[in-house]
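A.B. asks: quick one: sequence plus predicted model below, questions after.
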Amino acid sequence: MIQALRTPDTAFDAVPDFDYPVEYAEDLPGYEGLRAAWIDAGPQNADRVFLCLHGEPSWPFLYRRMIPVFLASGARVIAPDLFGFGRSDKPVRQEDFSFDFHRDHLLRLVERLDLRNITMVVQDWGGLLGLTLPVDPGFAARLSRFLVMNTGLGQGESPGPGFEAWKAYALSTPDMPVGRIIARGTPHLTEAEIAAYDAPYPGPEYKAGAQVFPALVPVRPDMAGAKLGKAAAQFWREDWTGESFMAVGAADPVLGTEPMARLRSLIRGCPEPLVIPDGGHFVQEWGEQIARAALASFGDLPAE
């Protein structure tokens, strides 16, 4: 049994601009006893569903500028909280977190909700995990399109010294200042929004996932997820036939224009990206523009 903490619901009372229905399950196969949380907004019978996958150390609050655009198109939006983040339970031991622990959670949730005609929306760890999901044929059959932002595929190589410094900092900082970290590259955040990023973590004991996540990136061939990353690269390069859209926060010091250009070269048919010159790593904070451009590209909204 995994020992976990649960953030009190009252911690989210002051979160601004994020009043969406929250669903919970404590019986996902393989995760019995752990409460998983996710946003489920829009028509249950919608013919399209946007699956928004967050990264580290954020939670789906990061998508609050994009979700209204997706909903206005008539779609359903599912935004899961990974375990250790948001409203989902937070294991207290770092060793309980692994690449497969998070990836399998997403697969089980998609199966539980029987999501189809998925537009997958990913950034950071949302991409490291999400881009490997189509290696599973069951998920690949559910996926129609995807929107990718500032992320990569873990294939056994390090993203570089900037990432290594971030990993060392995270592992050595038990009480990571999550909101301030996100605000560093996102200067337009208000104090209330910064506090909202801190809301899931009433104390340092809730932050094991935020601390250990960078150390789980498959930077060596022998690490969990590296073989999946290589298989995923083959899928996107050779088997992908759906639509894609890429947006890049050019001010990201680790996963900016050059790394994203390398990722784009792996994605069959991926068009030229939308570049946000001032956009940092958490580029969803410029998300309304990105969402509208993506939907226009997909034909869901008229181009402006």
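C.D. replies: In hand now; what should we look at? Keep in mind that what you see is a predicted model, and the values were worked out from it rather than measured.

A.B. asks: please count neighbours and contacts with C-alpha atoms only from this point.
C.D. replies: OK.

A.B. asks: quote the end-to-end distance of stretch 176-194.
C.D. replies: End-to-end span of stretch 176-194 (CA to CA, to the nearest Å): 13 Å.

A.B. asks: check stretch 43-61 too.
C.D. replies: 20 Å.

A.B. asks: touching that stretch from outside, list them.
C.D. replies: Taking CA atoms under 8 Å, 6 or more residues apart in numbering as the criterion, the residues outside stretch 43-61 that touch it are 18, 39, 62-63, 70, 74-82, 85-86, 115-127, 130, 178, 182, 196-197, 210, 213.

A.B. asks: list buried residues within those residues.
C.D. replies: Burial of the contacts of stretch 43-61 was assessed by neighbour count (16 or more other CA atoms under 10 Å); the buried members are 18, 39, 62-63, 70, 75-82, 85-86, 115-116, 118-127, 130, 178, 182, 196-197, 210, 213.

A.B. asks: out of those, which sit inside strands?
C.D. replies: 39, 76-81, 118-123 (DSSP state E).

A.B. asks: make JSON lines out of those residues and add distance to Gly287.
C.D. replies: What follows is these, written out as JSON lines (distance: CA to CA, whole Å):
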{"residue": "Ile39", "distance to Gly287": "17"}
{"residue": "Arg76", "distance to Gly287": "17"}
{"residue": "Val77", "distance to Gly287": "15"}
{"residue": "Ile78", "distance to Gly287": "16"}
{"residue": "Ala79", "distance to Gly287": "15"}
{"residue": "Pro80", "distance to Gly287": "18"}
{"residue": "Asp81", "distance to Gly287": "19"}
{"residue": "Ile118", "distance to Gly287": "19"}
{"residue": "Thr119", "distance to Gly287": "16"}
{"residue": "Met120", "distance to Gly287": "15"}
{"residue": "Val121", "distance to Gly287": "11"}
{"residue": "Val122", "distance to Gly287": "12"}
{"residue": "Gln123", "distance to Gly287": "12"}
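
A.B. asks: let me know the closest of those to Val148.
C.D. replies: Out of those, the one with the shortest distance to Val148 is Val122. That distance is 5.1 Å, counting by CA to CA.

A.B. asks: show me what contacts that closest one?
C.D. replies: Applying CA under 8 Å, 6+ apart, one finds that Val122 lies in contact with Cys52, Leu53, His54, Gly130, Phe146, Leu147, Val148, Met149, Thr151.

A.B. asks: neighbour-wise, which of those residues leads?
C.D. replies: Of all the contacts of Val122, the most densely surrounded is His54 (29 neighbours; neighbours counted as other CA atoms under 10 Å).

A.B. asks: do you know how far that one is from Gly160?
C.D. replies: As for His54, its distance to Gly160 is 22 Å (criterion: CA to CA).

A.B. asks: Trp125 too?
C.D. replies: Taking CA to CA as the measure, Trp125 and Gly160 are separated by 16 Å.

A.B. asks: which residue sits closest to Leu109, ignoring its sequence neighbours?
C.D. replies: Computed as CA to CA, 6 or more residues apart in numbering, the closest residue to Leu109 that is not its neighbour in sequence is Leu28, at 7.1 Å.

A.B. asks: use this one as the comparison:
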Amino acid sequence: MKILRTPDKRFAHLKEYPFNPHYTTIKTHDNSDLRIHHIDQGPKNGPILLCIHGQPVWSYLYSRMIPLLAEAGVRVIAPDLPGYGKSDKPADREDYSYQRQVDWMNQWLQKNDFYNVTLFGQDWGGLIGLRMVADNDARFNQVSMGNTGLPYNPDVPEDIVKKVKEFRDDPTPLTMTNFLKGFINTGNSQEEYILAFAHWQKYCWQTKDLPLGIFNSMSMERRNKIEFVLEQFMDKLGLRNISPFRSILSRAYEAPFPDPSF
């Protein structure tokens, strides 16, 4: 397995992320070494809160919460899932699967020997984290979830399943404009929700170099509209990494990915 590692210099000047890195090396299915990063802040004898992020973010997501929780006496453990943040990144899409993420994070949990843990899982951090709880129930005391779950719905009507498959199989490239139109401008019906998520899946599959800074900035902060448009323009020109229009947040979410190979 080819494994990539983001250079430390990419994280050197991040604001609001002053945390010392902690690394754990686990083994992949082919016996490769895979290094997983985590934050460990707060009193060592404090109650442990395990914060697992989702897609398309990393432990930076919790950077403003961690100091407050640590000051309140909570020991916060915030890992970067493999493929994200300061953790190693298997290079090929086929290297990743839901089960492998669960297996990798189970190893990480067991090697660090955490007990009496409260899990907070967000997005994919919940899908993976809940499986970790099921596999290591003696290590966990309680669970809190945000925007996540264990999705299983065998009762989805067949006509909706057919529409999703047809949409996925359509080779027409999904532009960012069409993606956003299908992802955001939806109603509340089951069909509209499922098709909206299918837009996110397809856009991720088709786009080799996702504009993660732009996506996260769009959803997490208020920006000057002109500045934001200029950031998107620089991105389209292939000048993302030198754009002077990026916000602190967009820089942080681009940091783990120096080029499209990541």
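C.D. replies: Cool, the structure landed. Predicted, not measured: the structure shown is a model, and the values here were computed from it.

A.B. asks: and the strands in structure 1, which stretches?
C.D. replies: In structure 1, strands defined by DSSP E lie at 4-5, 22-25, 36-41, 49-53, 76-81, 90-91, 118-123, 143-149, 243-249, 274-276, listed in chain order.

A.B. asks: nearest to Lys167 of structure 1, of the ones you listed?
C.D. replies: Using CA to CA as the measure, strand 118-123 is the one of those that comes nearest Lys167 of structure 1, at 17.4 Å.

A.B. asks: the nearest residue to Lys111 of structure 2 once chain neighbours are set aside: how many residues sit nearby?
C.D. replies: Of all residues not flanking Lys111 of structure 2 in the chain, Thr24 sits nearest, at 7.6 Å (CA to CA, 6+ apart). In terms of burial, Thr24 of structure 2 registers 16 neighbours under the definition other CA under 10 Å.

A.B. asks: same question for Pro177 of structure 1.
C.D. replies: Other residues near Pro177 of structure 1 number 16, with proximity taken as other CA under 10 Å.

A.B. asks: skip the chain neighbours and tell me the closest residue to it.
C.D. replies: Nearest-residue entry for Pro177 of structure 1: Asp198, 7.6 Å, with adjacent residues in sequence omitted and distances by CA to CA, 6+ apart.

A.B. asks: so the one you found touches Ile181, yeah?
C.D. replies: No - proximity of Asp198 of structure 1 to Ile181 does not meet the contact threshold set by CA atoms under 8 Å, at 10.1 Å.

A.B. asks: more neighbours: which of these two?
C.D. replies: Applying other CA under 10 Å to Asp198 of structure 1 and Ile181 shows that Asp198 carries more neighbours, namely 24 against 14.

A.B. asks: after alignment, which residue of structure 2 pairs with Pro202 of structure 1?
C.D. replies: In the superposition onto structure 2, Pro202 of structure 1 corresponds to Pro258 when matched by TM-score structural alignment.

A.B. asks: and Pro258 of structure 2, how far is that from Met1 of structure 2?
C.D. replies: Plainly put, Pro258 of structure 2 is 20 Å away from Met1 of structure 2 if you go by CA to CA.

A.B. asks: cool, and Thr148 of structure 2?
C.D. replies: With distances defined as CA to CA, the gap from Thr148 of structure 2 to Met1 of structure 2 amounts to 30 Å.

A.B. asks: for structure 2, which helix is longest?
C.D. replies: Counting residues, the longest helix found in structure 2 (DSSP state H) is helix 190-206.

A.B. asks: just checking, what packs against it?
C.D. replies: Based on contacts counted as 3 or more CA pairs under 8 Å, 6 or more residues apart in numbering; DSSP states H and E, the elements that helix 190-206 of structure 2 packs against are helix 158-169, helix 176-184.

A.B. asks: nearest to Val102 of structure 2, out of the ones you listed?
C.D. replies: When those are ranked by proximity to Val102 of structure 2, the top entry is helix 158-169, at 25.6 Å, counting by CA to CA.

A.B. asks: circling back to that earlier point, right, and the match of Pro202 of structure 1 touches Asp8 too?
C.D. replies: No - contact between Pro258 of structure 2 and Asp8 fails when scored by CA under 8 Å: they sit 10.9 Å apart.

A.B. asks: so how far is stretch 128-135 of structure 2 from its chain's centroid?
C.D. replies: 17 Å (CA atoms, centre = their mean, to the nearest Å).

A.B. asks: mind listing residues that contact it?
C.D. replies: When contacts are taken as CA under 8 Å, 6+ apart, the neighbours of stretch 128-135 of structure 2 outside the stretch itself are Ile52, Tyr98, Gln101, Val102, Met105, Asn106, Leu119, Gly121, Arg139, Phe140, Gly149, Leu150.

A.B. asks: what of stretch 90-103 of structure 2?
C.D. replies: Applying CA under 8 Å, 6+ apart, the contact partners of stretch 90-103 of structure 2 are 1-4, 81-83, 128-129, 131-132, 261-262.

A.B. asks: for ChimeraX, what selects the buried ones among the residues you listed?
C.D. replies: Selecting just the buried residues from those in ChimeraX takes one command, with 16+ other CA under 10 Å as the test:
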select :3,4,81,82,83,128,129,131,132,262
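
A.B. asks: what's the span of stretch 211-225 of structure 2 from first residue to last?
C.D. replies: 17 Å.

A.B. asks: ditto for stretch 119-133 of structure 1
C.D. replies: Taking CA to CA as the measure, stretch 119-133 of structure 1 stretches 13 Å from start to finish.

A.B. asks: now do stretch 148-162 of structure 2
C.D. replies: 24 Å.

A.B. asks: where's that stretch relative to the chain centroid, distance-wise?
C.D. replies: Going by CA atoms, centre = their mean, the spacing between the C-alpha centre of stretch 148-162 of structure 2 and its chain's C-alpha centre is 23 Å.

A.B. asks: give me the residues contacting it.
C.D. replies: In this structure, residues lying in contact with stretch 148-162 of structure 2 by CA under 8 Å, 6+ apart are Gly121, Gln122, Asp123, Trp124, Gly125, Gly126, Leu127, Leu130, Glu191.

A.B. asks: buried residues of it, list them for me.
C.D. replies: Of all the residues in stretch 148-162 of structure 2, those buried under the rule 16+ other CA under 10 Å are Thr148, Gly149.
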